[in-house]
Every structure is written in structure tokens, then in C-alpha cells.
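> Prediction below, plus the sequence it came from.
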Amino acid sequence: MTLRTASGTSASGASPTARRAVAVNRDRAVRIRRRLRAADLMVMLCWVSVALSVSLWLAYGGAAQVTDVASALTAGGIVSGLVGTDLILVMLVLAARLPVIDRVVGQDAAMALHRRLGKPALYLILVHGVLLTIGYALTDGSSVIAETISLFSGPDMALAYLGLALLIAVVVTSLVAVRRRFSYEAWHLVHLLSYAAVLVALPHQLSVGGVLADGTLQRVYWIGLYVLAFGSIALFRFILPTLASLRHGIRVAGIEPVAPGVVSLHLKGRQLDRLRVEGGQYAVWRFWTGSTWWHAHPISFSAVPTATSARITVRELGAGSAALGRVRVGTRVWFEGPYGVFTDAHRVAPKMAVVAAGIGITPIRSLLEHASLQPGEATVLLRATDPSQTYLWNEVAGLPSMSGNSVYTMLGARPHGLATWMSAEAIARGVTIASAFPELLSSDLYVCGPQSWADLVVRDARAHGLPDAQIHIERFDW
């Protein structure tokens, strides 16, 4: 492991520095308390929506309808369907990229919760279908098979079964083992079916069994929840990004090769500083060429935008990202964002520790550019298997914010048979995360790189006693 200390001298005058540190820490404490309260409120609203969906059903005599086994099964099916549908609509809101959710917990955390809700929501919808079918069969005195065929005869129920099939397809393709067999573009296309799955099931909610009878608060609640979910997606995923893209008029200004398979795309536009991009954030980019217009790429800013320019750096990870290196100068670019809480504004500790590997340098580079750092406040470790992966390393030490701070580099392959994020040479020399970052426990740790590698860094940090509140991770996979 090699040390490269950025040039610079110690700040003169201890008293102003100390006063600034106290003010910065006080401001961070206030921001932390606000975010925690907002995050708790969001979680509470999710559970309130679930409780409200069941409470409204009970308020309109749902429990009073349970008189025997058949009606009990039917009631169980209705409740599971209400809760499952409520969770699916919550998932859609989480995927809508609402600015308030992004500012509080970040899109990564929101989408992680979105994925965790997928299986429970599907199981509840499956239970909904099974219990209702059995309950209806007992009530009608028919077999389950005959009841299933009978339900299929109605157009609303046929749409409900179609929605269930689409939902199963979405959940199955979201499993990690299955997802890795798809290209990002194919997986994303399948995932869009979740919108169709929810929409096609709506008619049977409003018509079958009178559960959401016209004129009831239940009906108002569910229509309102549908409007919130799909309105949020329409507004924040389509309407506002389209307007912002037209207003800023971003185009490709140039393409700069960085390394084999890695290019920086220099972009130009109008009033890009008004995007208020913070270092470490990303946007979802769409390049309007015949071969790339249908690809949406989540890519971090590798430099903080100016009023007229921006830069992203891309590594070829598939056919879609490879095509970006061949777009022509002048190509129109649309975007969604900026997104992400992988920023200096979300620090909670007085020091900063940074670990980046491969193309994970891109948000790290803009994060460090944008951060307001004092000498001795930050320690950066840049990791690569070989010199061909040292993307943008030469820029990091030269950043003004890194004056008086330390930049380490670690080259070399990981040792075979050992689960570690460090090189074999570093392991042989006894390097640990504690020796690389002596002040780790009083630092915010920022980690960006391949998922399995980043997980090992986080594992070591937690084992050393670093709390999760001080760990910030940005992943470069889907």
C-alpha cells in the first residue's frame, strides 16, 4: 500500500479552526435529528396505510360478515388482498423517486425496502386468491376447480388473474440468481410490468363482492392511494424529468477515453448549476440515438457541474453502457435527478474515511471535490487490481479540498481463498482497516465499488465497531 499525501500546509490559527469544527458538528447534529424524524415518519406512514386499509374494511362491517368457515376464509382472503395491494402501492411510491424520500433516506435505501416488500406482497396476494376461491367454493357448494373456472368467466376477475401472473413474473425476475441472467435493459423492461399488474387488478377491486362499494370511504381511500402511486410515478419519473431535460438542453460535448472500456462523457447545457448537484450524487441518463434511446443509465457525476458543463465517467458493463462510448458529439441527453445521499451533507462524524475501487471512483471524486474539508480531516484509500483500473486517480490528490489530507493507493489482486477486500501484499504486511484508518471510529466511512467487494469493506468496519449511521455505501450494480 502506497501513501500519496496531497500537497498543502496546516491551517493557521487553531482557534478559528476549532470554532468552525464546533459549528459544523452542531449543524450536522441538527440535520441528523431532522432526517431521523423524517425517516421515522415515513415508516410510520407506510404502516398506517396498511392499518387503515384493514380498519376501513372493519368499519364497514367486514367482521360482522364472518358467520361460518366459508365466510371466515372469504374474510381472510379479503384482508390479505387489501394488505398485499396496499404494500404494492407503497412499493410504487418508493420507486417513484420522490425528492423528499431521496433527501431523507436516499433512493438506494428506498429501493432496498421496495425489494424487501416484494415477496410479502406477492405471498399475500397468492393467499388472497387461494382463500377467496376456497371460501366461494364452500359458499356455492362447488369444487375449488369449478369455482376457479367460474371466476375466470368474469372479465374483471380474468384481469385480476393476469395481474397476478405479471406480479409473479416481476418478483421471480427480481431474485438475484435469476436477475443475473438478464441484461439490465431486459430486466428493467420486465420490471415495468409491475405497473400493469397493479392497474389490471383495479377493476375487480371496485366491482367484485361490493368490498369497495360506491360512496364509501374505502373506495375514496383506495382510489386516492392509486392516484398517489401512479401520479407520483407520472410526475417524478416522466413529466418533471422531461421538462427539466428540455429546459437545460444537455448535449454531448466530447468523449474522452480514460482506460480500455472506460470513457468520460463531457456534457454541455444551460444553467446546469441550478440542478444543485452535490458531489457523490447520480442521475439517470438517456442518450437520444437510434441504439441508445431506450436505455436508461444510472450514472454518477464524476465532477461537480458548472453553469454550462457536466461530466460522467462510464465503464463498459454491458451492451447498453458500451454503446455510450460511441455516441456522437451533439447527441441530445435527457436525465432524471440528481439523486442520492452519498454526499458530504449526510456526514455525522468529524472525520472522513473513503474507500473506492474501480469505477466506484466516480462518485468519490465528485464527493471529494464538493466536500469542505480541513487539513487532516479526510483519509482516502483507492483500490485496484492492476494499473489499468486506476481511473481518475491522478485527479483525486490534486483536488483543492484534499490539501493537507492523505490519499493511499492499494494495487494487487486479492489472495485466493480469503474473503477480503485488500490485496495479497497488504494482507501479508498486516494491513487492516484499523491501521489504514486509525481514526475510523470518529469518521464517516464512504465506500463505493463492486457489491461483493464493498460488502467486505463494510463487514470489516462493523467488526471494528463502526456504527451503521457512519457507513455510506454506493453500489455499482443493479
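It's in.
> CA atoms for contacts and neighbours, from now on please.
OK.
> And the helices in the stretch 351-478 of the chain, which stretches?
Using DSSP state H, counting those that start in this stretch, the helices of the stretch 351-478 of the chain run over residues 361-370, 393-396, 424-428, 433-436, 451-463.
> Helices along the stretch 201-350 of the chain, start to end?
Going by DSSP H, counting those that start in this stretch, the stretch 201-350 of the chain shows helices at 217-233, 240-248, 319-324.
> Please compare the first structure with the one that follows:
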Amino acid sequence: MIETARATPRTPPSTTERARLRDAVPPAESLDIAARRRRRAGRRRSAMTDLLGILAWVSASIAVTLWLASPGSHRVVGIGGWLTDAGIVAGLVATDLVLVMLVLAARVPLIDRTFGHDNAVAVHRSLGKPVLYLLLAHGALLTLGYGASAGTGPIAETIALFSTPDMPLAFLGLLLFLVVVVSSLVAVRRRLPYEAWHLIHLLSYAAVLVALPHMLSVGSVLAQGTWQRVYWIALYVVALGLIALYRFAVPIVVTFRHRIRVAGIETVAPGVVSIHLAGRDLDRLGARGGQYGVWRFWTAKTWWHANPVSFSAVPARGRARITVRDLGAGSARLGRITPGAFVSLEGPYGLFTSRARTAPYLALVASGIGITPVRSLLEDTDLRPGEATVLLRGTDADQQYLWHEIADLAEATGNRLYTMVGHRSRSRESWMTEEDVRRGVSLRSVFPNLLQSDLYVCGPRAWSDLVVREARSAGVPEHQIHQERFES
């Protein structure tokens, strides 16, 4: 039975146990060497993330350079010519970055291993708004430029453009991309069910495809026989090819190779179920504790929806498990799936694993369904006694998902578990309960080795952001903070 005493150890170690834990911890010199190596690895990962963003804009600069080097690109006549050329440059940069965004979202193993999938997705998201602004500028500048050169107004020129071959498709592509970007804004994203957002996001593929004829039919900009045309065709082939390979072909191969099916459904708490999966050689999926997969359950009511869900246990040879909370129409239906249903999988993905560690100690903080990656990460990490400390947070007894399993893992490895139960404080903005705020509990008091620890945080976005904010204020280096967010 798990004690719910706030910010106190589940089972305080005896004097004999404390001596055993102290003697089991390696000398400080060994920890310092390991810490230095991990810090270097963390700095390399941070540098790789910056490099990925730089490479995206370098790709766009190559597109503009090829256009500037092409014959006829420098003959600018009047204000209309300047506006038109500015519109062309905006369009080239925007289209290049859209294709780069597709590559970053394709889950290419080389990119994931080199930069990390989470970092690739972060760069992908950061490019969304600039691309939208550039596309809007592309349309507006070209309309004004053509109108100035022809002596017509913007409205008349817009009507004239619609009669140009492939231009209606270009406007359709712009509209589709506008819908995708707006749906991804935080304020809009939080109001949309995941199912609706995922469906809308697929429009980005359609936006790229419908804009392709316009790209290849704009005369001298991408004239046949030029290096520009070669570059753009190659970029389209690479981007769409990687999407087809890693988002569709590889998951199909993985699915049929491992033949995953639902073995059973276990109710964990109201609105929370564990889905037990059976298959062939599931230990060879390459899943690490803390990672997630994109699951599709092939039943009449769930086949159309892909569910990003973390492994709640490290896959064994013939079995795996995920634990799902009812957070929307799609996830609610998963609790009613009958055993034997066929399951397809994309992944595993994510850097919320022990491979991301850079410090000698481990601090794990989880709330709600965020327990799932923390539980599998703890299972998959080779821990010394006293190396890890776990803090679990829940509003009440109904939110203590898998806590008993975490307790068993902590006890088996000789590490500490703390629990914190109750509603969040209302007297001030905090991730803790009102009583813990009054008692002066903090991350530093729960985790004495906080600054020498890798901090893994998983839970609802607003709550986990507060934990991370306190960690940064306490001086935890950025490369030692690992955050996985769950919307609830």
C-alpha cells in the first residue's frame, strides 16, 4: 500500500539501510568523471539542435542563391519589378522551409539519432509562423508587383491571376497551409480534440502537392535546364520520399513483422485503462523506457485515429503494454476495444529516456497519466541504490495510476519514492498542494542532489511547466531538464 504522506518517503530507510545505500554509491571521483562526460554529451545535443535550425535556413539561402545566379533574375525595372522580385524571394524561402519542415516531421532515423526527434519537432514548429508570413508576403508582393507593372489595382490583378494556369491551385495551397498553421497555435490547439487537429495537420501534405504545378510553371524562375529546377525537384523528391518511406512504408513493415494484437484491457482507474499487447519479438522493437509510439487500432470505431501513447512497461519478447487516459473521443474508445484487435505502430520515438542523462543522479517527477513514461524509464534504467528519487503527484486516490508499480521498482533498486496527494495550491501559482506550500516544500528539499541530477518531468502542460520553472530558478542546467508533456 502506498503512503500518501506529502513529500515524505514511502518507506524511510533504517540505520542499516542508510549505511548500505551510502556504501553502495560510487566514490565522488567516479561520479565527477561520469558527470563531465554527460555534460559534454548534453552540450553536444544542445549544439546539434541549434545546428539543425541553422541548416534549415541555410537550405533556404541556397534556394535564393540559385535564383540570383540564374539568367534574368537581376533585370529589375521600376517599383513593380522590385515588388515582384521580393515576392519571388519570399515564395522561394517559404517553399523551401515547408519542405524542410516535412523532412523534420518524417521521423527519419538519421535525424532522430543525430539531433533527436523532440528537437527536430521543436525546429519544425518554430518554422511554422515564419513560413506562413512568407507565404502571405509572397502572394501580396506578387499581386502588387504585377499590378504596378501592368498599371492595374490589386483587386483587378488578383482576378487576373486566377485566370493564370495553376494559380488557383497555388491559392488553394496557401489556404490549406493557413488552416494548418492556425490550428497549431497554442490557443487554438488546446480547444481542438486531438483527432481534429491530427486530421487538419494532414492538410500540409495536400498543400505541398497542390502548389507543385505552380512552382514548376512560373517560367524563368524555374526554367528547364537550370540548376534551380534540379534543386527543387530533388528537394521535393527527398521530402515526399522520406514521408512516404518513414511515415507509411516502415510502419507497415514493422506492423506485419511483429503482428501486434490486443491481448486484454485492464481498468486501472476511472477513465484509465492499460492495454496489454501481444506480438512476435516485441523486445526487438528497439523501445527504450520513456519512449512512445503512435498506435492505430484496427476496429470499426478506431481505425481512422492514430494515438500517440507512451509505453507503460518495457516491451518483452511476446508482450507490451500501454496505459491510456480518456482525454478525448479517440482515447475514450480504446477502453472498449475487444481482445484480438489488430494494431499498427509507428515508432518508438522520443528522447525521454536514460540515454539523455548528463548527471550522476536521477530525479523523476510525474503527475496524472504522465506516470507512464516515468514508470517504463525507471524500469529500463540500471540504477545504483540511492541514485534515483521519485516524486508522484495526484489530486486524489483515483489519480494514483500505477503508483504501486513505481513503489515496487523503487524498493527493488534501493531508491526513494515520495508522494504528494491533494489539490494544487490556490493561494499562489504552484505545482504543489496548499499544505506543501505552507510547509515550504520545494524541489531542493525533495531532491537534495537536485543540481547534480537529471530532472525528468511528465504531466499536464501547465503543471509540468511550473515544475520546470522552479528547477530553472533553482539553478538546474537546461541540458539536465527533460520534459514530456501530457494534455489533460
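Great, that's in hand. The structure displayed is predicted, hence computed values, not measured ones.
> Next, the contact list for the most centrally placed residue in the second structure, please.
In the second structure, the C-alpha nearest the mean C-alpha coordinate belongs to residue 118, at 4.7 Å (Cα atoms, centre = their mean). Contacts of residue 118 of the second structure were listed using Cα atoms under 8 Å, 6 or more residues apart in numbering, and they are 350-351.
> is it fair to say it lies in a helix?
Yes - assessed with DSSP: H, G, I helix; E, B strand; the rest coil, residue 118 of the second structure lies in a helix.
> can you tell me which residue in the first structure aligns to it?
Pairing criterion TM-score structural alignment: the partner of residue 118 of the second structure within the first structure is identified as residue 108.
> try residue 305 of the second structure
Per TM-score structural alignment, residue 305 of the second structure is aligned with residue 295.
> Which stretches in the stretch 1-150 of the second structure count as helices?
With DSSP H, counting those that start in this stretch, the ranges of helices along the stretch 1-150 of the second structure come out as 15-24, 28-69, 78-104, 109-114, 117-126, 128-150.
> Distance-wise, check the match of residue 305 of the second structure relative to residue 186 of the first structure.
10 Å (Cα to Cα, to the nearest Å).
> who's more crowded, these two?
The neighbour count for residue 295 of the first structure versus residue 186, taken as other Cα atoms under 10 Å, is higher for residue 295 (21 against 13).
> Spit out the contact partners of that one.
By Cα under 8 Å, 6+ apart, residue 295 of the first structure lies in contact with 185, 286-287, 320.
> Excluding chain neighbours, what is closest to residue 114 of the first structure?
Closest residue to residue 114 of the first structure in three dimensions, ignoring its sequence neighbours and counting by Cα to Cα, 6 or more residues apart in numbering: residue 91, at 5.0 Å.
> Now do the contacts for that neighbour.
Applying Cα under 8 Å, 6+ apart to residue 91 of the first structure gives the contacts 113-114, 117-118.
> try residue 391 of the first structure
Residue 391 of the first structure is in contact with 258-259, 358-359, 361, counting by Cα under 8 Å, 6+ apart.
> what's the counterpart of it in the second structure?
Using TM-score structural alignment, the partner of residue 391 of the first structure in the second structure is residue 401.
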